[in-house]
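Novice: Sequence isn't available, so here's the structure alone:
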């Protein structure tokens, strides 16, 4: 089982023990005890850490040096750090951290108040770690949770797959920075179209790479949203190309055989499905159907919208 680890760096042990008791019945959250020994931290501080809690009281190393040591590891830059101490001066002036979430707490800790605080911090961190760094949209774990929630509620919704065409070649030709700009542009464009034609309950996520998914509550509105996305995308995507390439009408890249290929400008393949029409089918079967139609869409030169019910 994969645990949500709260790592307690506690040389005294007076924070770890009551915290461990408070979470003893929790099947998902595990309290791990480490000391401030740098060699031990280097070995046992792992990527499955959700919160790092430092007991400043009785700490055998300098607090600022300890925090600096932890944050030299890029994996831990985004992990919330919580400092507890019986020294009010430490609480008032905690060390400067790069971590996006910093909390401080004065001892003695009241577990009935402190435990919910940690549980909430874990929820926030778990959500944030499943956000795509480039598009800023929810990733696979949140997407799966949302889909299963809608299905379990027997909701009516439209499922939409969106996939960029010729993005890989664009990314290789212009570089990672410009490719990231396109991803961010498309994510914003999708959100804008949902705000204009959809509802507050609509959802968009980034499956990975240049693949996006929308879960939209109204099938008719979904059609408008998809058409709006395509129209705006086709109108604005040329802004990311150089003038010479726009004049040529293509970019030139080298394929795996070492041959020069002329690659058309990016388009977007969109597949829409009224989920109620496929109700009762296995989840894998629905996704297989969507992917089959998406392959057909990607054979079309330029942007296209296809409805899965027609294929």
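Specialist: Received, thanks. As the structure is a prediction and not an experimental result, all values here were calculated from the model.
Novice: From here on, just use CA atoms for contacts and neighbour counts.
Specialist: OK.
Novice: Residue nearest the middle of this structure, spatially speaking?
Specialist: The centroid of the chain falls nearest to residue 131 when counting by Cα atoms, centre = their mean (1.5 Å).
Novice: let's bring in a second model and compare:
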């Protein structure tokens, strides 16, 4: 049994497949959404980012393997487990799918309980492999480090953006953990949206933990990405605060000593380092430089979201 409700996208033009899976997957553990065409499957996958996709290889319009390739190119769905369904038994078709990034292959006709077991197994593997944050389901610290090291080893130019929600503790103390979790989830969603818009296949979004995130992209698009993310966060603040707090522009809360003080509204601090100016040859160095820049950004007077990039050059 999966611990939290998992969103499963079933992309198949046969209605009987959708009916079978809805019966086989318990409603308290899964939420099944459907797509009948490849175009609908792509649109729903990119808009909703499910936890797992069951994808028919032979669908009207664009084929399932082409859809698979597009999903693997997009930063939003690159790590989503995908199980392919097909009526073909040819080994070469299975090899093509697995080589293209599929996590498993199931032949039609299938037994619903077997496919349900494969779905549960793929979800467990995926969450263990990426160290996914249970709240946002974004890749955690181990995968962030692995992705940075991959780019270093490949000598691939990249920008590393460290994202922190300023004054989140005060918000959490005043509004409670449920509201705090909602802000974290919404921040994860808007960061993913910004990366998809500005970085495309070169983008990556990770959740270090708490209110800290990491974005990766090409150096040329780093400032646009930071600006986009900051703008989305500031635009969405109204959904999280009471009207009176928004009008005042601050919260009244107690510090650890029990004294009342005013805490400005939350904002993003985004600190960036890129391979354009620094020789980033080790993950620890990347994190060290980004932490220095984060301290600089957070030292600014309270206000809206802001970002800064390391302009220093190696000697």
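Specialist: Now that the structure is in, tell me what you want to look at. What you see is a predicted model; the values in this text were computed from it and never measured.
Novice: I figured the residue nearest to the centre of structure 1 hits residue 141, correct?
Specialist: No: judged on Cα atoms under 8 Å, residue 131 of structure 1 makes no contact with residue 141 at a distance of 9.3 Å.
Novice: show me where structure 1 has helices.
Specialist: With DSSP state H as the criterion, structure 1 has helices at 16-22, 38-44, 63-71, 88-92, 111-129, 140-152, 167-174, 176-197, 219-236, 243-248, 283-298.
Novice: out of the ones you listed, which comes closest to residue 104 of structure 1?
Specialist: Closest to residue 104 of structure 1 of the helices of structure 1, according to Cα to Cα: helix 88-92, at 5.9 Å.
Novice: contacting residues around the closest one?
Specialist: Applying Cα atoms under 8 Å, 6 or more residues apart in numbering, the external contacts of helix 88-92 of structure 1 come out as 83-85, 104-106.
Novice: my guess is residue 166 of structure 1 contacts residue 267, does it?
Specialist: Yes: in this structure, residue 166 of structure 1 is within contact of residue 267 by Cα under 8 Å, at 7.2 Å.
Novice: before we move on, back to that, I'd like the contacts of helix 88-92 of structure 1 written out as CSV, with distance to residue 97 of structure 1 added.
Specialist: What follows is these, written out as CSV (distance: Cα to Cα, whole Å):
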residue, distance to residue 97 of structure 1
83, 11
84, 15
85, 17
104, 12
105, 16
106, 18
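Novice: and which of these is nearest to residue 225 of structure 1?
Specialist: Of all the contacts of helix 88-92 of structure 1, residue 225 of structure 1 sits closest to residue 104, with 44.7 Å by Cα to Cα.
Novice: about what we covered before: arrange the helices of structure 1 in JSON lines, one row each, with mean neighbour count and distance to residue 54 of structure 1 as further columns.
Specialist: Shown next, in JSON lines, are these (neighbours: other Cα atoms under 10 Å; distance: least, Cα to Cα, whole Å):
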{"stretch": "helix 16-22", "mean neighbour count": "16", "distance to residue 54 of structure 1": "10"}
{"stretch": "helix 38-44", "mean neighbour count": "12", "distance to residue 54 of structure 1": "12"}
{"stretch": "helix 63-71", "mean neighbour count": "16", "distance to residue 54 of structure 1": "9"}
{"stretch": "helix 88-92", "mean neighbour count": "14", "distance to residue 54 of structure 1": "12"}
{"stretch": "helix 111-129", "mean neighbour count": "14", "distance to residue 54 of structure 1": "13"}
{"stretch": "helix 140-152", "mean neighbour count": "15", "distance to residue 54 of structure 1": "29"}
{"stretch": "helix 167-174", "mean neighbour count": "16", "distance to residue 54 of structure 1": "42"}
{"stretch": "helix 176-197", "mean neighbour count": "17", "distance to residue 54 of structure 1": "36"}
{"stretch": "helix 219-236", "mean neighbour count": "17", "distance to residue 54 of structure 1": "47"}
{"stretch": "helix 243-248", "mean neighbour count": "11", "distance to residue 54 of structure 1": "55"}
{"stretch": "helix 283-298", "mean neighbour count": "16", "distance to residue 54 of structure 1": "44"}
